[in-house]
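Q: Sequence and predicted model, in that order:
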Amino acid sequence: MLAEKELSNIQSPSLASEKNVITTPIEGEVVAIETDEHTHSLSQRVTRKCDFRLVPILCCLYLTAFLDRANLANARLLGFENDLHMPSNGYNTALWSFYLTFTIFEVPSNVLLSWSKCRPNVWLGTIVFMFGTVTVCQGFTKSAGGLYACRAIMGTFEGGLAPAAALLMGQYYRRSEFGIRYACFTSSALIGSAFSGFLAYAIEYMDGIQGIAAWRWIFIIEGLLSVALGSIAFVVVPGFPADSKFLTKEEKAYLLHRLEVERGVEATSFKDIKWTKSIFNWKIWINTLAYFCIDMSAASISSFSPTILKQLGWTSAEANIHSIPIWLVGAFIALNTAIWTGKVGVRFPFVIAGFIISIVGWAIELVQVPNSAVRYFALYLIAAGAFLVLPILVLWLNNNIVGRPQKAVATALQIGFGNSCNFVASNVFITGEAPRYPTGFKTGLALTVVGLFAVLLNVFLLQRENGEMDRKEAAGERNELDFEGTEGMRFRNTL
């Protein structure tokens, strides 16, 4: 196993031109790789093995996480508020109690995962197993207070999943490769939410089996699925690239080489990290603001779309069924956008388009078009814009931050504080304002407009910083931004 100290001291792989051989230190020895047709087949094999080992299991974990997160909205239609004698704002309290702990524990979780002694399989397997167990417990709670407690404990564990998976995945892929893989990961959550609607529709017919209400079966069945997948994660989830066991020495050496060619030798230790500079990096906070604003759309769709659909005139079962295509359309758009943004090599045009689409959807909902079909279509616009933008914002920030510890903190801050918009969504859709929800729709529209301006500011500042680095390079001056977090690597921001 390549120790962290050894990895940090690796110099750029040497290339002997007369023999066309790459030499890369790996596991205490130098591995030589010929740079001929063999390299191309080796590259394809390495990518394929990484895809097979990483993407399916991480997608399954995130899918079940969203099943457990979104099932509260579906279970609401089956009457848990009445059974638990909850107050009028009890549903909102159940939502924000989850996101309170969810937000608090995202950054500590990623910091712990980046620690060299913490193995990703143990960390991810543990948190998924635990929040699945707590989800099952929700099915047996007898009071509103018990539900609030379960949701808060769930948030403690689930908060670490998305940033941890994004960090692990980002360590295996180059910029051009990461986008579509991360889009598959985020789309699995949308598919999970769609699947949750279908399960809720089917489980409604289990009402009374073994004397258990249908809404309780939702929590029990979906929680057991998470427990099973968490157990599998202990075995399947790999370590970071230098510690991976599913690659041969030659494959691992080539993977580390091609990552180093793009990134330089990234820092992997928390020693000598300038924490103040890293935490207060303007790139993190502008991206986080944009993420926060667009997440208002995603959070509202997740928590309130079944309720809004029922108020359009459908039954509980019909409302759950009609929520499914909203998520599936969002997943389709997210995947295809990831493919195109990878091809063109820029992020911001797609992000701006997503914000505009969501703004149109919020505006339609706010003016309360009397036609139910138009309001239903507006939900698609709100969701499509959000699900287009959210994965790209994570990719965009990941592309413009170097060093594993810095990326760990940046990703956790972005997703953690960005997801805190769920507090807003949980409290602005006031039960007494149904079905018009003026406070909720005005807030959604205003935040989405603010997010659009944050994106425009981010583009301006990234372009200015790139220009400054170009100027210093032309003048022969040393540029700290060029080498920050890498050894001898030319760096430019991705727009």
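A: All right, it came through fine.

Q: Please count neighbours and contacts with C-alpha atoms only from this point.
A: OK.

Q: looking at this, Ala94 is in a helix?
A: Yes - assessed by DSSP: H, G, I helix; E, B strand; the rest coil, Ala94 belongs to a helix.

Q: show me the contacts for Ile430.
A: Ile430 is in contact with 89, 437, 439-440, counting by CA atoms under 8 Å, 6 or more residues apart in numbering.

Q: Secondary structure element for Met489, which one?
A: Secondary structure assignment for Met489, by DSSP states H and E: no helix or strand.

Q: Structure two is appended below for comparative analysis:
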Amino acid sequence: MASLFGTSKKAPGPPEGEKIKSSHVEDVSNQADEKAQGDYSGATKKTDPVEIRLVRKLDMRILPILWAMYFLNFIDRNAIANARLNNLEDDLGLVGTQYNTCISILFVGYLLTQVPSNMLMSSKKIRPSLYMSICMGSWAVVSACTALTKNYIGLLMVRFFLGITEAPFYPGALFLLSLFYTRKEIALRISILYTGNIMATALAGLIAAATFSTLDKKHGLAGWQWLFIIEGVVTFGVAGLGLVMLPDHPLTTRWLTPEERQLAHDRIIKDTVNSEASTGPMAGLKQAFCDPRLFLMAFMQNMHLSACGFNNFFPTVVGSLGFGRTMTLALTCPPYIVSGLASVVIGITSGRYNERTWHITLGMGVAVIGFVISCVTLNTVARYLSCFLFASGAYAINSVILGWVSATLGQTPEKKAASLSFINVVANASYIYTAYLYPKSDGPRYLTAMSSNAGFGFVTIVCAWILRWWLQRTNRKIQRGEIPGSHEGLLYAY
């Protein structure tokens, strides 16, 4: 048969059965090498059952309590937006832009303490579980005190101190997640956490509507006063659960076994590009500020949150559709439910494919379309559809950006903590000026705000592509040996 097909002579080899066996072994080896090598950035998928069980345990203990805390964080912060629909301004005698100032003053206090707070958490001198629970109990008390305010100055002071007491939570939560989850895992976990924000905004209107309809004027208190009291009491109760459920650092978390603690620590070190030894909070802050990528990522997140500035005015925006108070509060819910689903889907796909740029482009592209529709038409159906588009598109990418920060600027825990808090400070500064983009005189179209939001969204997309090019360039330098990496084949993800 060999001569019939004109084949050339071959060197003698093993019997056919042995050839098949050898080929099979070679295939398995190649597959194993492929798994060990990981994707384009060197990130690998979990295959060890012990590691899978550890991650499942972390999910069951960390995510529920962080989600509940974030849910109440935004319920308390944004209760003022719904209180406005229950005559808050008239009861306190607010005029002109005083309400807007009370919105923006929260973020002055909020921005002052974030970086020092995360530096303290990364120092390992305090237990994050204790620290974050105390902060939550503090903001619960301050938020409830809003019910006692009698005028503009009183509301202004309460909002300022609410910002100070709420400030440690979100950057602290991001830091905790970054200590326990790898690059491929963290986007989904941040997106799950962020649904706490989304669902709080979605349900806040329904909670407020129920409170106003049942308790308004009861025992001499207005409905908006009861709203702050009830939400403050619930928040204080959940703060007690945080003492038991929140983790500390991987090597010191009490509800992990010694073996689990070591594995939790080792797998994050293995996943960190250019990992370095811990050098202390001040050195971490210096490392962060010496990395120019920090400022591009801070600007990108600032533009993203500037586009999300509609959050504090969403009931007002929906109210411009012309419905009554109760219907307006109910209509705020569906867009946020869809946003929560979109956020989880984006988090899953971003983690699975270890990709950020196209996810940001898609999400903000949809948001920009929504903002433009809101600008160009007064049609009720079209404007309500635009609420779904800009809320879903803008909110969905938050986890992608913050996961990108953690993966790119996490060479030490201290640098990671400082970077996350600084970027959150710069980003949340947007709420100081975006509060003035929604004057009542601009209703119902709010052309200034919506056109600005479209511009903010476009700039966010541009920043993502600049960062992608920058990281690709850095990866080529790592591959050429110009930038030594701590793990062979481990590159920055984009």
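A: Alright, I've got the coordinates. All values derive from a computational prediction rather than experimental measurement.

Q: on that earlier part again, from the contacts of Ile430 of the first structure, list just the buried residues.
A: Buried subset of the contacts of Ile430 of the first structure (neighbour count, 16 or more other CA atoms under 10 Å): 437, 440.

Q: now, which of the contacts of Ile430 of the first structure sits nearest Val449 of the first structure?
A: Nearest to Val449 of the first structure out of the contacts of Ile430 of the first structure is Gly440 (CA to CA; 14.5 Å).

Q: any idea which residue sits dead centre in the second structure?
A: Note on the second structure: the residue nearest the mean C-alpha position is Ser399, at 4.3 Å, using CA atoms, centre = their mean.

Q: sec struct for the aligned partner of that one in the first structure, please.
A: By TM-score structural alignment, Ser399 of the second structure lines up with Pro391 in the first structure. Assigned by three-state DSSP, the conformation of Pro391 of the first structure is helix.

Q: what does Leu251 of the second structure give?
A: Quick answer, by three-state DSSP: Leu251 of the second structure is coil.

Q: quick one on the thing from earlier: out of the contacts of Ile430 of the first structure, which comes closest to Phe185 of the first structure?
A: Of all the contacts of Ile430 of the first structure, Gly440 has the smallest distance to Phe185 of the first structure: 28.8 Å, by CA to CA.

Q: so what's that closest one up against?
A: Taking CA under 8 Å, 6+ apart, one finds 425, 428-430 in contact with Gly440 of the first structure.

Q: hmm, try it at 10 Å
A: Contact partners of Gly440 of the first structure, counting by CA atoms under 10 Å, 6 or more residues apart in numbering, are 296, 300, 362, 365-366, 424-430, 433.

Q: same thing with Trp285 of the first structure?
A: Residues near Trp285 of the first structure by CA under 10 Å, 6+ apart: 279, 291, 397, 410, 413-414, 417-418, 454, 458.

Q: Show me which pair in those residues is furthest apart.
A: Farthest apart among the contacts of Trp285 of the first structure - using CA to CA - are Ile279 and Ala454, which lie 18.5 Å from each other.

Q: what about those two, which has more around it?
A: Regarding Ile279 of the first structure and Ala454, a neighbour count based on other CA atoms under 10 Å identifies Ala454 as having more, with 20 against 15.

Q: Pull the contacting residues for that one.
A: Ala454 of the first structure sits next to 285-291, 293, 448, 460 when contact means CA under 10 Å, 6+ apart.

Q: Residue in the second structure paired with it?
A: Ala454 of the first structure maps onto Cys463 in the second structure, by TM-score structural alignment.

Q: Its match and Gln98 of the second structure, how far apart?
A: 34 Å (CA to CA, to the nearest Å).

Q: Likewise for Val115 of the second structure?
A: Per CA to CA, Val115 of the second structure is found 28 Å from Gln98 of the second structure.

Q: Between those two, which has more neighbouring residues?
A: When neighbours are counted by other CA under 10 Å, Val115 comes out ahead of the other of Val115 of the second structure and Gln98, with 24 against 16.

Q: ok, the more buried one touching Glu414?
A: No - counting by CA atoms under 10 Å, Val115 of the second structure sits too far from Glu414 to count as a contact (11.0 Å).

Q: hey, what's in contact with both of the two?
A: The contact lists of Val115 of the second structure and Glu414 share 121, 285, 420, where a contact means CA under 10 Å, 6+ apart.

Q: which among those end up buried?
A: Buried among these (16+ other CA under 10 Å): 121, 285, 420.

Q: May I see the residues you listed organised as TSV, with secondary structure added?
A: Shown next, in TSV, are these (three-state DSSP):
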residue	secondary structure
Met121	helix
Leu285	helix
Leu420	helix
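
Q: Return the member of those residues nearest to Val142 of the second structure.
A: Met121 (22.5 Å).

Q: ok, the residue nearest to the centre of the second structure touching Asn197?
A: No - assessed by CA under 10 Å, Ser399 of the second structure is found out of contact with Asn197, at 11.8 Å.

Q: overlap in contacts of those two?
A: Ser191.

Q: Tell me the secondary structure at Glu266 of the first structure.
A: At Glu266 of the first structure the chain is in coil, as set by three-state DSSP.

Q: Surely it touches Pro405?
A: Yes - here Glu266 of the first structure lies in contact with Pro405, judged by CA under 10 Å, at a distance of 9.3 Å.

Q: Trace His219 of the second structure over to the first structure, please.
A: Counting by TM-score structural alignment, His219 of the second structure corresponds to Gln210 in the first structure.

Q: do Ala382 of the second structure as well
A: Aligned by TM-score structural alignment, Ala382 of the second structure pairs with Val374 of the first structure.

Q: what residues are up against the spatially closest residue to that match that is not a sequence neighbour?
A: Spatial nearest neighbour of Val374 of the first structure, excluding adjacent residues (CA to CA, 6 or more residues apart in numbering): Ile364 at 8.0 Å. Counting by CA under 10 Å, 6+ apart, Ile364 of the first structure makes contact with 358, 374-379, 381-382, 441, 445.

Q: switch to 8 Å and redo it
A: 374-375, 378.

Q: now do Ser129 of the second structure
A: By CA under 8 Å, 6+ apart, the contact list for Ser129 of the second structure reads 242-248.

Q: got it, and Arg261 of the second structure?
A: 250-253.

Q: Let's verify it: helix, strand, or coil?
A: helix.

Q: mind checking what it lines up with in the first structure?
A: So Arg261 of the second structure corresponds to Lys252, using TM-score structural alignment.
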